[in-house]
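Enquirer: compute the structure for the input listed below.
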Amino acid sequence: MSRKGQSITLSVSERDKTQLEAIALQFGMKWGDDPNISKLIKSIAQHELIVSKNNDWQDFRIRALHRCISALTDIGQNEQAEIIANLLLERSELSVPLRKEIEGFLNNSRPSWRLQIDHYILRQQPFQLAYQDALEQVLNFTVRYAKIRPHEKRLYLDCWCKETEGNLDIPELKHNWCFRLDGINEASVTEITQKWLNDLDQIDVEMHLLNKLAFAYQPKPEDKIVEWIPDQPRVKRVIRRISNTFWFIREIMQYSSDCIVVSPENVRSLIKAKLITLCDNYAIVVGDNNNQISP
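Expert: Prediction:
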């Protein structure tokens, strides 16, 4: 039976074929255990993978970023050094010796389980994570979405897990977990057959910014709406998507006198509880009448 229009023939060198197979493996495109170039080409055609220029950085930029790796490592900022190293490895301009040097730096600075996690995230491949916590309990998580993100100068694995027991966040976000990577000494990471999700669970939080903060505020990528409230001069309304109340509250508490969380009520209640604890710590009595506070 004719398959006209359903197949193409590629004329490439053995070296290019090997590189295409490596890319296919990198993104989990296989036929059985073997790399599948056809799946790779299909993903490009369907815009699941974006093809763009990757050879237009000038040499001075490469050298500057390379020097940053050493400078950050010297001051103990290994996580930031790794971020820049990975950024450079994505570029095709790197010479072979420089690429090998950077790969050697990453391989020596990361345990094997971390390399596996990075690989699965790149492939959008769900995985099982098991590690032992500080109390020597073995914890198991079924991870169906993950990304590496910095929080307060440390790298964390932010992930959506099937398991929710022990998660202290609000019900809407209980599937989201945040693991500090340098707090994991050893872990077992194995591939599982499940569907990769598009993102972490998220909710909208509305807050009102007052006084100088309203004018100084710089919109963040997670913000959906940033606007002045027409009938309330000097008050800015911000609606932001959040996936973790702990980090959100840590951020806004430093601006608590000029930032009011309006909704949702369960997030607002968490902030109220923190403020009450703060008053208790300083022996401040919150009055019942008009919410007056008296020392």
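
Enquirer: could you use CA atoms for every contact and neighbour count after this?
Expert: OK.

Enquirer: what comes up buried for the helix or strand hosting Q19?
Expert: Element membership for Q19, per DSSP states H and E: helix 14-26. Neighbour-count burial for helix 14-26, counted by 16 or more other C-alpha atoms under 10 Å, picks out L20, E21, A22, I23, A24, L25.

Enquirer: the first one contacts I37, doesn't it?
Expert: Yes: checked against C-alpha atoms under 8 Å, the pair L20 and I37 is within contact range at 6.4 Å.

Enquirer: where exactly do the helices run in the stretch 1-150 of the chain?
Expert: For the stretch 1-150 of the chain, applying DSSP state H, counting those that start in this stretch gives helices covering 14-26, 37-45, 59-74, 78-89, 96-109, 112-123.

Enquirer: tell me the angle the shortest one makes with helix 14-26.
Expert: By that I understand helix 37-45. 70 degrees (axes from the mean of the first three to the mean of the last three C-alpha atoms, to 10 degrees).

Enquirer: which parts of the protein are strands?
Expert: 30-31, 34-35, 127-132, 138-151, 154-161, 176-180, 187-191, 203-209, 223-228, 236-242, 259-263, 285-286, 293-294 (DSSP state E).

Enquirer: counting by contacts, list what the fourth one packs against.
Expert: So the one you mean is strand 138-151. For strand 138-151, the elements it packs on are helix 112-123, strand 127-132, strand 154-161, judged by 3 or more C-alpha pairs under 8 Å, 6 or more residues apart in numbering; DSSP states H and E.

Enquirer: most packed of the ones you listed?
Expert: strand 154-161 (a mean of 21; mean count of other C-alpha atoms under 10 Å).

Enquirer: can you tell me what sits against that strand?
Expert: The contact list for strand 154-161 (C-alpha atoms under 8 Å, 6 or more residues apart in numbering) reads 79, 141-150, 175-182, 199-201.

Enquirer: re earlier: please name every helix or strand in contact with the helix holding Q19.
Expert: Contact partners of helix 14-26 among helices and strands, from 3+ C-alpha pairs under 8 Å, 6+ apart: strand 34-35, helix 37-45, helix 112-123.

Enquirer: burial count for G76?
Expert: G76 has 11 neighbours, counted by other C-alpha atoms under 10 Å.

Enquirer: quick one: contacts for it?
Expert: Residues near G76 by C-alpha under 8 Å, 6+ apart: none.

Enquirer: distance to A130 added to the helices of the stretch 1-150 of the chain, as TSV?
Expert: Output for the helices of the stretch 1-150 of the chain, formatted as TSV (distance: least, C-alpha to C-alpha, whole Å):
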stretch	distance to A130
helix 14-26	23
helix 37-45	31
helix 59-74	29
helix 78-89	22
helix 96-109	21
helix 112-123	10
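
Enquirer: one more, so I can put them side by side:
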Amino acid sequence: MSRKKETLTLSVPPGTKEQLEELARRLNIFWGKSPSPSGLIVAIAQQTPEVRKLFTLNPTQVEALLQATKILTDSGHAGQAQTLLSLVLDQGELEAPMRQSLWQLANQPSVAWRTQVDRHINNQQPFRLLYLNAQDEELEFTVRYAEISFEEKRFYLEIWCEETNDLKNPDYPELVHNRCLRFDRIKAIEPMDGLWREEGLDFLKVYLHFYRGMVKAYEPRQKDISEEDQVIGDVRQVVRRVSNPFWLIREVFRYGEDCVIVSPDSVRDRFQQKLIDLCRQYNLEIRD
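Expert: Purely as a prediction, here's the structure:
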């Protein structure tokens, strides 16, 4: 006995029927040898696996949207970030742990720390900052200077603070007052009285030598000292004010043998130790 069917009349703009047929063809929904718009509508209503896949974000799209969410959050656009996060949760192909983590993130109170920081920077207003570091330790900083930096696809807050006790054995004593913070780890910001530090962040003057193709290919950075950028023979010398050598060392690794840290010794030695540790990790012999 044939199943009773209902009739549905649709009024659609010109060309829509052809578009529905093409969509049905993509989903392999046919009536006989022809793509079936009616079958497509039934599949949509029944939320078949094929249709869900059509409207689902693949892992590559999820990763791109999550990166955009981080940038929007760090830039102070918390509302737009939450919209993207909701889209990922609704339409993304997510494993259970990832979905749970994103769900918790979406339900956290959204505070636009970037907006507050920008206001204090513009007003040269010192502030106190409560921060949760990667070891889940709460730290409080008295901030006398701050600026925003963009490193490896996200924004960071760089500060000059009065506190130094949280650094037990600093690699660079000259930079002991500098910190580089993630916006999503900030817990509170409160303005305070006092003077803004006109000198900005502490920094080391680092000399870099570039070789071969990088002599011409190197693109100057904002903190490079332009008047000391020069080419001597086959070497390009670049001098940079560095407030956080961590990022510089990661950058130099990408240049490989085409870049050498010349000075100061503290940064050069730190990079050398990183190379030694890497060689040992791959069982390469280090000869003195």
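
Enquirer: any chance of the helices and strands packed on strand 138-151 of structure 1 in CSV, with distance to F215 of structure 1 too?
Expert: Converted to CSV, those look like this (distance: least, C-alpha to C-alpha, whole Å):
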stretch, distance to F215 of structure 1
helix 112-123, 38
strand 127-132, 44
strand 154-161, 29
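
Enquirer: D59 of structure 1 is nearest to which of these?
Expert: Nearest of these to D59 of structure 1, taken as C-alpha to C-alpha: helix 112-123 at 26.7 Å.

Enquirer: who does that closest one touch, helix- and strand-wise?
Expert: Against helix 112-123 of structure 1 (3+ C-alpha pairs under 8 Å, 6+ apart) you get helix 14-26, strand 138-151, strand 187-191.

Enquirer: the second one vs structure 2, mean deviation?
Expert: Read that as strand 138-151 of structure 1. Superposing on structure 2 and averaging over aligned pairs (mean C-alpha distance after the TM-score superposition for structure 1), strand 138-151 of structure 1 comes out at 1.1 Å.

Enquirer: quick one on the thing from earlier: closest to N86 of structure 1 out of the strands of structure 1?
Expert: strand 138-151 (12.1 Å).

Enquirer: what angle do the helix holding Q19 of structure 1 and helix 112-123 make?
Expert: 100 degrees.

Enquirer: helix 14-26 of structure 1 corresponds to what range in structure 2?
Expert: Aligned using TM-score structural alignment, helix 14-26 of structure 1 spans no residues in structure 2.

Enquirer: centre of the chain to that helix, how far?
Expert: 28 Å (C-alpha atoms, centre = their mean, to the nearest Å).

Enquirer: what of stretch 125-134 of structure 1?
Expert: Distance, centroid of stretch 125-134 of structure 1 to centroid of chain: 17 Å (C-alpha atoms, centre = their mean).

Enquirer: likewise stretch 216-231 of structure 1?
Expert: Computed by C-alpha atoms, centre = their mean, the chain-centroid distance of stretch 216-231 of structure 1 equals 22 Å.

Enquirer: stretch 158-173 of structure 1 now?
Expert: On C-alpha atoms, centre = their mean, the centre of stretch 158-173 of structure 1 falls 16 Å from the chain's centre.

Enquirer: buried stuff in it?
Expert: The neighbour-count check on stretch 158-173 of structure 1 (16+ other C-alpha under 10 Å) flags D158, C159, W160, C161, T164, D169, L173 as buried.

Enquirer: what do you get for stretch 200-214 of structure 1?
Expert: Going by neighbour count (16+ other C-alpha under 10 Å), the buried part of stretch 200-214 of structure 1 is L200, D201, I203, D204, V205, E206, M207, H208, L209, L210, L213, A214.

Enquirer: nearest spatial neighbour of the first one, chain-adjacent residues omitted?
Expert: In this structure, L200 of structure 1 finds its nearest non-sequential neighbour in W160, 5.6 Å apart by C-alpha to C-alpha, 6 or more residues apart in numbering.

Enquirer: quick check: that neighbour vs W228 of structure 1, distance?
Expert: Using C-alpha to C-alpha, to the nearest Å, W160 of structure 1 is found at 34 Å from W228 of structure 1.

Enquirer: again with V205 of structure 1
Expert: V205 of structure 1 is 16 Å from W228 of structure 1, by C-alpha to C-alpha.

Enquirer: also P97 of structure 1?
Expert: Counting by C-alpha to C-alpha, the gap from P97 of structure 1 to W228 of structure 1 is 53 Å.

Enquirer: quick one, what contacts the residue lying closest to E228 of structure 2 once chain neighbours are set aside?
Expert: Counting by C-alpha to C-alpha, 6+ apart, V239 is the residue found nearest to E228 of structure 2 once chain neighbours are left out, at 6.2 Å. Taking C-alpha under 8 Å, 6+ apart, we find V239 of structure 2 in contact with K205, V206, Y207, L208, D224, I225, S226, E228, D229.

Enquirer: and if we set it to 10 Å?
Expert: Contact analysis of V239 of structure 2 by C-alpha atoms under 10 Å, 6 or more residues apart in numbering lists 205-209, 223-230, 262-263.

Enquirer: wait, E79 of structure 1 touches F105, no?
Expert: No: contact criterion C-alpha atoms under 10 Å: E79 of structure 1 and F105 do not qualify, at 12.0 Å.

Enquirer: intersection of neighbour lists for the two?
Expert: Common contacts of E79 of structure 1 and F105 (C-alpha under 10 Å, 6+ apart): I69, A85.

Enquirer: higher neighbour count, these two?
Expert: E79 (21 against 16).

Enquirer: got a list of what the more buried one touches?
Expert: E79 of structure 1 neighbours (C-alpha under 10 Å, 6+ apart): 69, 72-73, 85, 109-110, 150, 153-156, 181-182.
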